[in-house]
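Starting from these lines, generate the structure:
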Amino acid sequence: MNQEEQVQVLGLWGSPFSKRVEMVLQLKGIPYEYIEEDVYGNKSPMLLKYNPIHKKVPVLVHNGRSIAESLVIVEYIEDTWKTGPTILPQDPYERAMARFWAKYVDEKVMVAMGKAFWGPESEREKERKEAYEGLISLEKEIGDKRFFGGETIGIVDIAADFIGYWLGIVQEVSGVTIMTAEEFPNLKRWSEDFVGNNIIKEVLPPKQKLAALFKTPFRSAATSG
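Predicted structure coming up:
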């Protein structure tokens, strides 16, 4: 990688937020240097320098300039590199809808799931129902489409990577079930197509290693960003 196009990703191997960034870079064929961060221990001087506000991963560093927050990074990559597949639709309305659903996944479904699995015991059932309702909306939205945007992977699929891969592992480890194949056949089919993509498959962390991670007490840094 030449100095004129230096791309670095500060990430965490088990974080679905961190993996979103790598997925898009890989899909677009953009070379990058990956730097693993110890967000549970001493945060590196590099992380503190490039994300002094939140001090979390992921962070994209492009030619010395940093961008934080996974979906913000995904849009930056889309706007900066025109190589490879498009992650956001070109049509303004479809683009707005894709942003809406990506934000819905992040701020509605993911938040509820986090609380359902790792929140206070007294609130978990309420949040499980909230997450379930969110999945119903996504089940209707995906319908019979291969991916949320159609035939190719887009920003909503990337945003929903936790649902496609991490969720099944967390359900198995925790014993808490939110999504089943019987109740959500469209999402189940989508998850198989998404995880089965050759490029996505290369980025995903090993299942056994993730299961071991989620058996330890939940730490918010693991899934932040």
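
Please make it C-alpha for all contacts and neighbour counts, starting now.
Noted.

since we're on S220, how many residues are nearby?
When neighbours are counted by other C-alpha atoms under 10 Å, S220 registers 13.

distance of it from P206?
20 Å (C-alpha to C-alpha, to the nearest Å).

same deal with T80?
Relative to P206, T80 is positioned 30 Å away (C-alpha to C-alpha).

So which elements touch the helix ranked longest in the chain?
Criterion DSSP state H: the longest helix present in the chain is helix 121-142. Counting contacts by 3 or more C-alpha pairs under 8 Å, 6 or more residues apart in numbering; DSSP states H and E, helix 121-142 packs against helix 110-118, helix 185-196.

okay, those helices, which one's buried deepest?
helix 110-118 (a mean of 20; mean count of other C-alpha atoms under 10 Å).

Unless I misread the structure, S66 falls within a strand.
Yes. Membership of S66 in a strand is supported by DSSP: H, G, I helix; E, B strand; the rest coil.

another one to check against the first:
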Amino acid sequence: MGVVKLFATEGSLFCARIQWALKLKGVEYEFILEDLANKSPLLLKYNPIYKKVPVLVHGDNVVLESLVILEYIEDTWKEHPLLPRDPYDRATARFWAKFNDEKLVLQVWTACTGEGEAQEKAKESALESLALVEKQIEGKKFFGGEQIGYLDLVLGWMPHWISAIEEAGGNKIPEAEMFPSLHQWGQNIIHTPLIEECIPAKEELVPYLRFMIGYIRSSSANKP
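Prediction:
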């Protein structure tokens, strides 16, 4: 079916979800580590619009954006289905995935790395969003039911990355006991062997996140 290559960084939560999906599906792939401070010519060739990771190359096909890549993986390799069969359940999973990428990640990031009033507002918003997600996982082992599914992969950054972002940014979001169902789900997912082996060590992740904080701040300061 063609060679599979993943252009990624080891600290990116968006790249981690792709690694997890490929491993759950049993797909062999080449991991190509990118340096975001010195992007490779191949990355710029494959993703000339956004110039970022992850990028999945499958034979002659180049697939961009992590949620799109997840759906491509789901449609291409049938082992270990990620999305539910029921159309409504599939739509619901996609909704919460979009909610995560467009709201929750940014809220947590700003709550941990921001300053002043913006940081306080983001913290409040992040707590509201986490409470909404908490309701979705109550009484379940995984969002996908008894096995890890699409939404588990999308939200799987939370149990490891939030504490690392807190450490890198210097601000904390209240402890996990506020959200007991999310906390238990987090333990279930990060201790799944296929997931655990792709989680970067905290001592490597925190410096990466500090670099990203500086990179984003520098990019924002240079905008006209």
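
one step back: switch the helices and strands packed on helix 121-142 of the first structure over to JSON lines; also include distance to D38 of the first structure.
Formatted as JSON lines, those follow (distance: least, C-alpha to C-alpha, whole Å):
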{"stretch": "helix 110-118", "distance to D38 of the first structure": "21"}
{"stretch": "helix 185-196", "distance to D38 of the first structure": "26"}
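
so which of the ones you listed comes closest to V72 of the first structure?
helix 110-118 (16.5 Å; C-alpha to C-alpha).

mean deviation (superposed) between that closest one and the second structure, please.
By mean C-alpha distance after the TM-score superposition for the first structure, the fitted helix 110-118 of the first structure averages 1.6 Å away from its aligned residues in the second structure.

which residue sits closest to D106 of the first structure, ignoring its sequence neighbours?
Distances taken as C-alpha to C-alpha, 6 or more residues apart in numbering place A159 nearest to D106 of the first structure, at 6.9 Å, with adjacent residues excluded.

Make sure that neighbour is actually in contact with A102.
Yes. Using C-alpha atoms under 8 Å, A159 of the first structure is in contact with A102, at 5.5 Å.

Of those two, give the one with the bigger neighbour count.
A159 (26 against 21).

The residue mapped onto that one from the second structure: which element?
Counting by TM-score structural alignment, A159 of the first structure lines up with V154 in the second structure. Taking DSSP states H and E as the definition, one finds V154 of the second structure inside helix 150-155.

Could you point out the helix or strand that follows that helix?
According to DSSP H and E, the helix or strand after helix 150-155 of the second structure is helix 158-169.

Can you name every helix or strand that that following helix contacts?
Using 3+ C-alpha pairs under 8 Å, 6+ apart, helix 158-169 of the second structure is in contact with helix 105-113, helix 180-190, helix 202-222.

Distance to F31 of the second structure added to the ones you listed, as CSV?
CSV is the format used below for these (distance: least, C-alpha to C-alpha, whole Å):
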stretch, distance to F31 of the second structure
helix 105-113, 24
helix 180-190, 21
helix 202-222, 18
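
Can you give me the distance of the counterpart of T86 of the first structure in the second structure to I18 of the second structure?
With TM-score structural alignment as the criterion, the equivalent of T86 of the first structure in the second structure is P81. Counting by C-alpha to C-alpha, the gap from P81 of the second structure to I18 of the second structure is 14 Å.
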